[in-house]
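Asks: Pasting the sequence and the predicted coordinates here, then a few questions.
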Amino acid sequence: MIQIGQTAPDFEADTTEGRIRFHEWLGDSWGVLFSHPKDYTPVCTTELGTMAGLMPEFAKRNVKIIGLSVDPVDSHKGWSKDIEEVTGHAVNYPMIGDPDLKVSKLYGMLPATAGETSQGRTAADNQTVRTVFVVGPDKQVKLALAYPMTTGRNFDEILRVIDSLQLTSAKKLATPANWKPGDKAIIAGSVSDEQAKTLFPQGWDAKKPYLRYVEVK
């Protein structure tokens, strides 16, 4: 599996919106790559539609969305009709076709021994291809989450994590458990009290010398 802090592997692939090179497609944006083990699977159908409905929220955060399923692009296009019918949201982001399993292997979602074709493979064969990667504008992986096939992904949580990542990449802060935008953050441990006086002149609430809560403006 790809690790946090690692450069997201670049690749070329066919998608429902044409052929792309991943890093070039991402440009200066943040990105979410989320993968699926098979087209026409029930939980993934709900996920793809939910993501489409949330696209304005991701766009506000300068985040591009791209999906992946191991089946060919032509299959994705047929599946998209079902997704719109079931969820009310048409897929409005590219879907990568990965029939040769190259991208799935590149990202460590399938072993090298998985073969070279999606043909004949079931969703159960590909059950590890259910991962969310958040990639920063620097092309580094900021988050990697793997889900079982029976549990739908919580995209509100993905948005919350992106809000935290964007805040903490811009300021010397961290976010506590269950943080959401508007809540107090934590001054990073690498910041001394003297530095904090300059960075956070509004002051802070020190629960412990190493745990300093601050209002975020």
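Replies: Sure, I can see it.

Asks: okay, CA-based contacts and neighbour counts for the rest of this
Replies: Fine.

Asks: Which secondary structure element is home to Ile158?
Replies: Counting by DSSP states H and E, the element that carries Ile158 is helix 155-170.

Asks: can you pull out the helices in this structure?
Replies: 22-26, 42-53, 55-60, 73-87, 102-106, 155-170, 193-199 (DSSP state H).

Asks: And the closest residue to Asp98 other than its chain neighbours, how far from Leu101?
Replies: Excluding its sequence neighbours, the residue lying closest to Asp98 (C-alpha to C-alpha, 6 or more residues apart in numbering) is Val70, at 4.4 Å. Using C-alpha to C-alpha, to the nearest Å, we find Val70 at a distance of 6 Å from Leu101.

Asks: out of these two, which sits in the busier spot?
Replies: Counted by other C-alpha atoms under 10 Å, Val70 and Leu101 do not tie: Val70 has more neighbours, with 28 against 22.

Asks: next, the one to line up against it:
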Amino acid sequence: MTTRFTAAIAALAILAGCASAADAPKVGDEAKDFELAALGGEMVKLSKLTASGPVVLVVLRGYPGYQCPLCTKQVGELIGKADEFKKAGAQVVLVYPGPADKLKEHAGEFVKGKDYPAHFTLVLDPDYTFTNAYGLRWNAKNETAYPSTFVVGTKRKVTFATVSKTHGGRAKTEEVLKAIPAK
């Protein structure tokens, strides 16, 4: 089997039963485990991260033909509060979805010139495997994913969830910080 065919089969297995934003994780749900490659190539697995503390999971729009200015602003605000996330013991995982072709290149453009703290990781979601599995695929012309933010506790329990059906309407950084479970 080719790698592409194997990846397609795996994606279909993950997607079974998960088709719309109504299926996105909600407060109290167990977040589905996933493993995605970071921009640097290292693999990031949710269950491994939550074993050591809470995770703030931010789903960006990726590259819908341009670098989303609202995503850029949101990530800037999160980085601006990096010390508070660190104090809370939280890892911040930024999901950058899109077609596999040129995804790494576009993600590289997104992070260019930004200084990411060690507890922030940008992961790639090629061909929307994660986005679809989480019910966050915004399947319209020039769209990629619903901008979303989740706080996932140590047992992968979702303690905060915001899914925006517009480009705006994103979770405020202060709300996210308040939703991080105490150590």
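Replies: Looks like it arrived, so ask away. In this text, all values refer to a predicted model and were calculated from it rather than measured experimentally.

Asks: ok so, going back, which position in structure 2 aligns with the residue nearest to Asp98 of structure 1?
Replies: Superposed on structure 2 with TM-score structural alignment, Val70 of structure 1 falls opposite Pro97.

Asks: surely that match meets Asp127?
Replies: Yes - with contact defined as C-alpha atoms under 8 Å, Pro97 of structure 2 and Asp127 form a contacting pair (7.2 Å).

Asks: so how many other residues sit close to the residue mapped onto Asp29 of structure 2 from structure 1?
Replies: By TM-score structural alignment, Asp29 of structure 2 lines up with Gln6 in structure 1. Residues near Gln6 of structure 1, counting by other C-alpha under 10 Å, number 12.

Asks: Please tell me I have it right and Gln6 of structure 1 contacts Gln140.
Replies: Yes - Gln6 of structure 1 lies in contact with Gln140 (C-alpha under 8 Å); the separation is 5.5 Å.

Asks: so how far is Ile20 of structure 1 from the equivalent of Glu77 of structure 2 over in structure 1?
Replies: If you follow Glu77 of structure 2 across to structure 1 using TM-score structural alignment, you land on Thr50. To Ile20 of structure 1, Thr50 of structure 1 is 24 Å away according to C-alpha to C-alpha.

Asks: Mind checking which of those two has more residues around it?
Replies: Legend: neighbour count by other C-alpha under 10 Å for Thr50 of structure 1 and Ile20, higher for Thr50 (21 against 16).

Asks: Is it correct that that one is in contact with Thr87?
Replies: Yes - here Thr50 of structure 1 reaches Thr87: they are 7.2 Å apart, a contact under C-alpha under 8 Å.

Asks: Could you work out the end-to-end span of stretch 148-158 of structure 1 for me?
Replies: End residues of stretch 148-158 of structure 1 are separated by 16 Å (C-alpha to C-alpha).

Asks: Show me the contact partners of that stretch.
Replies: With contacts defined as C-alpha atoms under 8 Å, 6 or more residues apart in numbering, stretch 148-158 of structure 1 is touched by 43-44, 46-47, 50-51, 127-128, 130, 147.

Asks: Leu33 of structure 1 matches what in structure 2?
Replies: Counting by TM-score structural alignment, Leu33 of structure 1 corresponds to Leu57 in structure 2.

Asks: just Asp156 of structure 1 next, same as before
Replies: Asp156 of structure 1 maps onto Glu174 in structure 2, with residues paired by TM-score structural alignment.

Asks: And that match, how far from Glu77 of structure 2?
Replies: Distance from Glu174 of structure 2 to Glu77 of structure 2, by C-alpha to C-alpha: 10 Å.

Asks: One more: Val59 of structure 2?
Replies: Per C-alpha to C-alpha, Val59 of structure 2 is found 15 Å from Glu77 of structure 2.

Asks: Enumerate every residue touching the residue mapped onto Arg156 of structure 2 from structure 1.
Replies: Under the alignment (TM-score structural alignment), Arg156 of structure 2 pairs with Lys139 in structure 1. Lys139 of structure 1 sits next to 7-8, 23 when contact means C-alpha under 8 Å, 6+ apart.

Asks: tell me which of these are still there in structure 2?
Replies: Retained in structure 2 (both residues aligned by TM-score structural alignment, their matches' C-alpha atoms under 8 Å) from these: 7-8, 23.
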